[in-house]
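Q: Sharing a sequence plus its predicted fold:
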Amino acid sequence: MSRHRIALALPAVALAVALAGCSQSGTTGSSGSGSGSGDDLGLVTDGTLTVCANLESPPNIYTEADGTPVGVEVEIADAMVEKMGLEIEFKEIAFSGLIAALQAKQCDTIISSLYIKPEREEVADFVPYLLSGSGVAVSEENPAGITGFDDSLCGVSAIGITGATGATLLEQKSVECETKGEDPIDITLTDKAADALQQVIAGQADAFMDTAELVGYYETQSDGQFVVVGEPVDSIQIGAASLKGNDALHAALEEAFAGVVDDGTYADILAKWGFESADIANA
C-alpha cells in the first residue's frame, strides 16, 4: 500500500476562503502498474495525486496518533493510485473549504466523504465509489427524547458540520418544524466531528447529525455515551471529485476505480471495514 505525506494546506486568498490545514512530514511511494508520471493529467505535482481531504471523518478517512491517514476511503484511494502508477499526498482541508481548494488547484481530487450533489457537479466531475446516508445521534441520557430524523428534533438543539449534508438536512427539518407550528431547531455548526461528539455527551447539544458511517463509528467508540437513533436517511453516493474540464484526470480516476473493482481489491477493502452495505459496484 502507498505511504502518505500530509501537506500543509494554505488559504485560497483569491477566493477569500479560510482553509484549515496542518502539516505532518512523511514519505510517499507507489508500486503501481500505471504510467507513472501523470504528465497528461494536469497534476499539481508530477507523479503525485494530491488529494484534498477532511481527515476527521472516521471510519471513512481519519488519522492515527502519528498522523498517518487511515480508513476505508484512504485504502480505496491507495488502491486507485497504485493502478495509476502515481504516489499520493493528502492535504488536510476543513470540509467547508474542500471545493474551494479544488477550484484553487491546491489539489487534484477530493476524496473525503463528499456527497455527489447537483450543485457540486456544476464545478466538478465525480467518480462514485461508496454509498452513504445521514444519521442522528444523541447522548446516552437523551433528555430531549429524540427518536431519529423526525419531528422529535423540533425545538431541540442540534449540531452539524459546516458545509455538510447533515447540517443542510437539519436546516430543512427546522423549516418544516416551523411550517407545522413547532419550534425550530437550534442549529450550531462546527468543522470538527470530535467537537460535536463532545458537545452532545456534555449536554451542550441534544443531537448531532452527519454521515451514518461517522455517527455509527463514534457510537462504537463511546462506551455507550453516544447513541445512534432512528434509521439512516437520504441515501446518496460518495465520489472522487476532480475539477470540471480536466477530462483526462476524470477518465484516469474512473479507469483506476474500475480496475480496483475488477481485481477484487474493492470488495476486500469493504469487507475489512464492514462496509459491504456501501458497495456501489453491486448497487
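A: It's in.
Q: Going by C-alpha atoms from here, please, whenever you check contacts or count neighbours.
A: Noted.
Q: Identify each buried residue in stretch 76-88, please.
A: Neighbour counts over stretch 76-88 (16 or more other C-alpha atoms under 10 Å) mark 76-88 as buried.
Q: so can I have TSV of those residues showing secondary structure and distance to Ile110?
A: Listed next are the buried residues of stretch 76-88 as TSV, based on DSSP: H, G, I helix; E, B strand; the rest coil; distance: C-alpha to C-alpha, whole Å:
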residue	secondary structure	distance to Ile110
Ile76	helix	13
Ala77	helix	10
Asp78	helix	13
Ala79	helix	15
Met80	helix	13
Val81	helix	13
Glu82	helix	17
Lys83	helix	18
Met84	helix	16
Gly85	coil	18
Leu86	coil	16
Glu87	strand	15
Ile88	strand	12
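Q: before we go on, here's another structure to hold up against the first:
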Amino acid sequence: MKNKLFIMMLVLVIGVLAACGTKDNNASDTGSTTDTEGKQVLKVGTSADYAPFEYVDAAKGEEIIGFDIDLIKLVGEKIGVDMQVQDMDFNSLVPALQAGKIDVVISGMTPNPEREKVVDFSDKYNETEQVILVKKDSGIKKEADLAGKKIGVQTASIQENLGNEIAKKVDVTVEGRTRIPEIVQDMMSKRLDAGILEGGVAKGYLKTNDQLEAFPVEEQPEDFKAIAVPKGSDLKDKINKALKELAEEGKIKELEEKWLEKVE
C-alpha cells in the first residue's frame, strides 16, 4: 500500500515538473521583448557595409554607426522602445523580417513591387541619386563605354535592377556581390571594370581613393529610402508619425548635415 502511494506521489511530482518545464521552454522560445528597465526592445536589421548610412569604423571600434542608425534610434525614442541593431547581409534582411527574426529593417532600402508584396514600408526619409564608379584610367566616361565590360552591383539591391536595365542597352555583364566593399576591391584588382553605387556611398570612396571617379546613371529612377516592417504591422503608423515629427523638428535635416554629402 505504501509502495502504491509512493508511486502515485512520484507520478504526480513528475507531472508537475514536466508542466513547469514546458512552460519555461515556451517562454524561452518567444524571447525577451523587454530590457532590464521593462522597455520594449525591437530587433533592427541592417547591412553595415553602406557608409555613411550604416557601417563600422574599425579605427573607432565595432559599433555600427551612420545616418540610418542615428535615425532609427531617434524613432525608437519617439515611440518609446529600444532599438537593438544587428548586422546582416543585405539580401537576407527581408527574409529575416518575414520570418520574425527581426522587427524592423533600416538599411538604405528602397521600396519596390517585389518587396512590397511581402513587407510594409514607412514613408520615405531620404532621397538620393545613383552613380557609376570607375577607375580614372578605365576610359569609361559614360554608359556606352561599358560595352564588353563587367559592372558590379550589390545583390538584391536597386543597383542590381539598374545594372540589368543598362545591360538591355549596352553589352555589359552585371555581377552581384554581397557587400559594397567587395565591389570596390574587385574594381581595384581589375576583376570588375565599374560599379553602381548610391551617390552618398560613392562619395566616401572618392574621398579616400584618388584613383576613382564617378558619373551619374543616365536614367535616374525615383530613389528614396524607407523603413521596412512586417506586413500588416502597426509599427508602420507609429514609425510614420515619428518620422513626421522628426522632420518637423529639423532632426532629419541635422542628420543629413552630419552624415550625407552629394557626389561633386
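A: Yes, it's here. Quick caveat, the model's predicted, so the values are computed rather than measured.
Q: now what about the TM-score between them?
A: Superposed pair, TM-score by TM-score structural alignment, normalised by the length of structure 2: 0.79. Supporting alignment: 225 aligned residues with a C-alpha RMSD of 2.1 Å.
Q: Check the offset of stretch 218-231 of structure 1 from the chain's centre.
A: Its chain's C-alpha centre and that of stretch 218-231 of structure 1 lie 19 Å apart, by C-alpha atoms, centre = their mean, to the nearest Å.
Q: Other residues contacting that stretch?
A: With C-alpha atoms under 8 Å, 6 or more residues apart in numbering as the test, stretch 218-231 of structure 1 has contacts from 58, 135-140, 146-149, 197, 200-201, 215-216.
Q: Just the closest of those residues to Ser242 of structure 1, please.
A: Nearest to Ser242 of structure 1 among the contacts of stretch 218-231 of structure 1, counting by C-alpha to C-alpha, is Pro58 at 22.5 Å.
Q: residue contacts, the residue most central in space within structure 2?
A: With distances taken as C-alpha atoms, centre = their mean, the residue of structure 2 nearest its centroid is Ser107 (2.4 Å). Contact analysis of Ser107 of structure 2 by C-alpha under 8 Å, 6+ apart lists Gly45, Thr46, Ser47, Ala48, Tyr50, Phe53, Glu54, Asp68, Phe90, Ile227.
Q: what lines up against the first one once you look at structure 1?
A: Yep, that's Gly45 of structure 2 we're talking about. Counting by TM-score structural alignment, Gly45 of structure 2 corresponds to Cys52 in structure 1.
Q: Sticking with its match, tell me its helix or strand.
A: Using DSSP states H and E, Cys52 of structure 1 falls within strand 48-53.
Q: What mean distance separates that strand from the matching residues in structure 2?
A: Taking mean C-alpha distance after the TM-score superposition for structure 1, the mean distance separating strand 48-53 of structure 1 from the aligned residues in structure 2 is 1.1 Å.
Q: which is the next helix or strand following that strand?
A: Downstream of strand 48-53 of structure 1, the first helix or strand assigned by DSSP H and E is strand 62-63.
Q: That following strand maps to which residues in structure 2?
A: Under TM-score structural alignment, strand 62-63 of structure 1 corresponds to residues 55-56 of structure 2.
Q: follow-up on the earlier one: in strands only, show me the contacts of stretch 218-231 of structure 1.
A: Gly135, Val136, Ala137, Val138, Ser139 (DSSP state E).
Q: Is it possible to get JSON lines of these that adds neighbour count and distance to Gly264 of structure 1?
A: Shown next, in JSON lines, are those (neighbours: other C-alpha atoms under 10 Å; distance: C-alpha to C-alpha, whole Å):
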{"residue": "Gly135", "neighbour count": "24", "distance to Gly264 of structure 1": "29"}
{"residue": "Val136", "neighbour count": "30", "distance to Gly264 of structure 1": "33"}
{"residue": "Ala137", "neighbour count": "28", "distance to Gly264 of structure 1": "34"}
{"residue": "Val138", "neighbour count": "29", "distance to Gly264 of structure 1": "37"}
{"residue": "Ser139", "neighbour count": "27", "distance to Gly264 of structure 1": "39"}
